[in-house]
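Asks: What follows is a predicted protein model with its sequence.
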Amino acid sequence: MAARNAMSNQERECLQKELATHQETAGQGYQSLHKDKEAVKKASNSTIITFDMMQNLPVPTLTHNSMFYLRQLWEYNFGVHDCTTDSATMYMWSELVAKRGADEICSCLMQYISNLPLQVKKLTCYSDSCFGQNKNFEMICFWNWQIVQGRFSQIDHKFLVRGHTYLPNDRDFSHIEKKKDTAVVYIPTHWEELVRKVCRQKPYTVKSMVGSEFKDFSDLVEQHTRRRKDSNKKDVLISKARWMNFGQGVDQHGREVKHLNEVWLRYSYSLDESWSKVSLLKGRKKIPPATSISLPIKYPNGHSILKTKVQDLKKMIPYLPEEHKQFYIDLRTSNEALHEVVIPRIAADWSLVADYLEYEVEDKKLIREKCHHDPLKCCVELLENWLSTNKGASPKSWSKLIEILRQIKILTSITEIIVQDLAKAGVFV
């Protein structure tokens, strides 16, 4: 019994030490934020921002009993708070427009940066450590690209400790949360109107994001290398990093050093800690990323939602005001997007439909006849069959469809159009 009590005491002491270290690190994070705020006030070429995603906002906000069993549409809100001017900008969109991943965060930040004064050359950012949105390799590539383009000379991105991430954005969001229970919202734009008016003393700037403003950063990421070892052959632990530095930084000896196409990492907020220096150059030849990269639109036809969710939303129509019913009547599923976006492109080429069906189906003669009488219907049946057998397919499995199309000697340009449209329509989600 005594040994058991002694062991529990040891475990208790260990946990208390871990808690003390955790709280100390969290305190250092807030101190760093405060010091950076004060430093920026003395530098006209610097600014400091914090950013965060708000909890999803439901649409519509009906109070009918049936709502408990039905899934609502989500409105997303990404907030950027300028600590220099103490102003907030909200980037808002619904899940019909885009998702809420790293591409979306980088797209919003790109919009924000485009509105910053050109004399701002040093940017300091604070955020939480959400891996899917803020603390990932895509964000590293995005910040490095801003340096390579010459937009900034130095970028510092610092991450607060989990559980202690109270940022100015949370204060901004609290004003919206207070109105959440009483808000009358029937369509996504109603939330945007509410957010514009929610803070009377210093109204928020609200930017309604559209599909063409969300970019696909995969080409940018491809021009960088994700390395597992730093310049000293030590493991690179992005998940544990508290501080990322790009462009130029001050080393532990107080010297200012320029470093292009490198990310410097620290695992604390201490100025005395040595940087973990990681090259981002592509491959063994150390190829630098291009200064100008074409970023394709990620959702040119919008982001389709699941059929079951659309069905739930349509069940709400009887409880909505007449003027807002059409919005829900017009909602389309992934399969409906297939018919509207993809099929019209393919149906125009009769030989394409016939050859495709002949390749895929055993009874070629019967399919030939069907295709001759109604090529559009046959094309629809074939594609729907492919989608049903490949339900939940990841982007990697698209290569299977590409290979099928190429084997039947379809022009590469047509192949790419078909596959891109399938992806954009959301039929693989």
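Replies: Thanks, I have it. Numbering: from 1, shown residues only.
Asks: When you work out contacts or count neighbours from here on, use the C-alpha atoms and nothing else.
Replies: OK.
Asks: Would you state the strands of the stretch 101-250 of the chain in chain order?
Replies: 122-127, 154-159, 205-208, 243-250 (DSSP state E, counting those that start in this stretch).
Asks: Take these and lay them out in JSON lines including mean neighbour count and distance to residue 54.
Replies: Shown next, in JSON lines, are those (neighbours: other Cα atoms under 10 Å; distance: least, Cα to Cα, whole Å):
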{"stretch": "strand 122-127", "mean neighbour count": "21", "distance to residue 54": "12"}
{"stretch": "strand 154-159", "mean neighbour count": "24", "distance to residue 54": "17"}
{"stretch": "strand 205-208", "mean neighbour count": "17", "distance to residue 54": "14"}
{"stretch": "strand 243-250", "mean neighbour count": "22", "distance to residue 54": "23"}
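Asks: Below is structure B, check it against A:
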Amino acid sequence: MSAATSEEEKRKIAVESELHHRKAEKAYTQLQSDTEWAKANADCHVISVDLQGVMYTPNLTHSNVYYQRQLSNFNLCIQELGKEDPAYMCVWHEGIAHRGSIEVASCILKWVKTKFTPLTKPEVRKLIIFSDRCCGQNNNWRMLNLMSMLISMGYFTQVEQKFMVSGHSFLPCDRSFATIEKRRKVSVLHTPDDVSKMILEAQPAKPFKVMRMQCEDFRHLPDSVLKRPAGLQITSVRWLKVTVEDPWNLYARQSHSLFEGWKSWLISKPKQGATPQPPYFASHYPRAYESPLPIKKNKRQDLMTMLNYLPAAARSFYKSLQSE
């Protein structure tokens, strides 16, 4: 506001700020409403999905290694709302996988297969995913393909994704992350195994469920089975939906308002002159990584300088890491 050079510019900024906050409030209202609906309906499942900030190991404080590069550990939280189940924490490190759309989609798929079995007619089951707008992880065509694939596999009859407003994307996962961070600050974390144990013990009254992701868990899930309609900007919509009744169309809304009509987009790839068919997904997808990922050479050298300050088991782990 202070950067505005005229009253007109100040008014414009104030109006835009007010509109931005109203959109954020609408998103939180939707989150609360869907949570209440999930409490009252066993066939509705609402989750928030978010990646925690990177946790580094080993977390040594010795002055000789304080500025050395450490191993990056990742944690994707999948927290179900309106149910009694604890949050799932999917953990891995940089020697196993990266932290992009493949990893997020693979974690969600493993969570679904862990929690549910395919439906039998006339059963119905709805999944609503709340996430931030991060394009490289959550708001992308691989996630949309996953939503459609979960319909095709028979796990759900309807899948929706709703995006929080940038700058106001505090999700229930963040409360869980705060609990983990509080525990992390008083924990000695030599290896990724210590990170998993720390997360497991961070909330004794209702322990988190820790899913240790391995190389074979990350699959090269598709991002191009669905047709990408001209004119559809998935990074500009607030609400996406796919259904078993109309699997060849994607439904989108520009806001979280229930009064806004859905706009449908054809996402199947029909042959010329043929009737559109539901998207076809393979029953199996290859591993995203055939072997452990090599870490940077300089980082491995730094890790090797820390070995003298670590117990034998931790030394063996770091020596086993592949490097470039």
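Replies: Here it is on my side, so go on. A quick note: this is a predicted structure, and the numbers were derived from the prediction, not measured.
Asks: Could you quantify their similarity as a TM-score?
Replies: Laid over one another, the chains give 0.91 as their TM-score (TM-score structural alignment, normalised by the length of the second structure), with 313 aligned residues with a Cα RMSD of 1.9 Å.
Asks: Of the strands of the stretch 101-250 of the first structure, which is nearest residue 412 of the first structure?
Replies: Closest approach to residue 412 of the first structure among those (Cα to Cα): strand 205-208, 36.4 Å.
Asks: give me the stretch of the second structure that that closest one matches.
Replies: Strand 205-208 of the first structure lines up with residues 209-212 of the second structure when matched by TM-score structural alignment.
Asks: Same question for stretch 306-324 of the first structure.
Replies: Against the second structure, stretch 306-324 of the first structure falls on residues 296-314 (TM-score structural alignment).
Asks: The match of strand 205-208 of the first structure: average distance to aligned residues in the first structure?
Replies: Compared with the first structure after fitting, stretch 209-212 of the second structure has a mean deviation of 0.7 Å; criterion: mean Cα distance after the TM-score superposition for the first structure.
Asks: So what's the gap between that stretch and the chain middle?
Replies: 15 Å (Cα atoms, centre = their mean, to the nearest Å).
Asks: roughly how far apart are the residue nearest to the spatial centre of the first structure and residue 67 of the first structure?
Replies: For the first structure, the residue whose C-alpha lies nearest the mean C-alpha position (Cα atoms, centre = their mean) is residue 101; its distance is 2.2 Å. Residue 101 of the first structure sits 27 Å away from residue 67 of the first structure, going by Cα to Cα, to the nearest Å.
Asks: and what of residue 414 of the first structure?
Replies: Residue 414 of the first structure is 44 Å from residue 67 of the first structure, by Cα to Cα.
Asks: just to revisit the earlier point, which residues are contacting the match of strand 205-208 of the first structure?
Replies: 86, 87, 88, 89, 90, 91, 92, 196, 199, 200 (Cα atoms under 8 Å, 6 or more residues apart in numbering).
Asks: and of the residues you listed, the nearest to residue 225 of the second structure?
Replies: For those, the nearest to residue 225 of the second structure is residue 90 (26.0 Å; Cα to Cα).
Asks: Am I right that that closest one is in contact with residue 77?
Replies: Yes: look at residue 90 of the second structure against residue 77 with Cα atoms under 8 Å: they come within range, at 6.3 Å.
Asks: neighbour count winner among these two?
Replies: residue 77 (29 against 23; other Cα atoms under 10 Å).
Asks: Using just helix, strand and coil, how would you label the closest residue in space to that one that isn't next to it in sequence?
Replies: Spatially, and ignoring its direct neighbours in sequence, residue 77 of the second structure is nearest to residue 89 (4.7 Å; Cα to Cα, 6 or more residues apart in numbering). Assigned by DSSP: H, G, I helix; E, B strand; the rest coil, the conformation of residue 89 of the second structure is strand.
Asks: isn't residue 89 of the second structure right up against residue 78?
Replies: Yes: using Cα under 8 Å, residue 89 of the second structure makes contact with residue 78 at a distance of 6.5 Å.
Asks: The two - which one has more neighbours?
Replies: Shown here are residue 89 of the second structure and residue 78; by other Cα under 10 Å, residue 89 has more neighbours (29 against 26).
Asks: could you measure the aligned residue in the first structure for that one against residue 176 of the first structure, distance?
Replies: Superposed on the first structure with TM-score structural alignment, residue 89 of the second structure falls opposite residue 90. Computed as Cα to Cα, the residue 90 of the first structure to residue 176 of the first structure distance reads 11 Å.
Asks: Next: residue 94 of the first structure.
Replies: Residue 94 of the first structure is 16 Å from residue 176 of the first structure, by Cα to Cα.
Asks: measure the corresponding residue of the second structure for residue 144 of the first structure to residue 47 of the second structure for me?
Replies: Taking TM-score structural alignment, residue 144 of the first structure has residue 148 as its aligned residue in the second structure. Distance of residue 148 of the second structure to residue 47 of the second structure, computed by Cα to Cα: 17 Å.
Asks: higher neighbour count, the two?
Replies: Set side by side, residue 148 of the second structure and residue 47 show more neighbours around residue 148, with 31 against 26, by other Cα under 10 Å.
Asks: Pretty sure that one sits against residue 249.
Replies: No: the criterion here is Cα under 8 Å, and residue 148 of the second structure misses it with residue 249 at 9.8 Å.
Asks: what do these two both touch?
Replies: Shared contacts of residue 148 of the second structure and residue 249 (Cα under 8 Å, 6+ apart): residue 242.
Asks: Nearest spatial neighbour of residue 333 of the first structure, chain-adjacent residues omitted?
Replies: residue 307 (5.0 Å).
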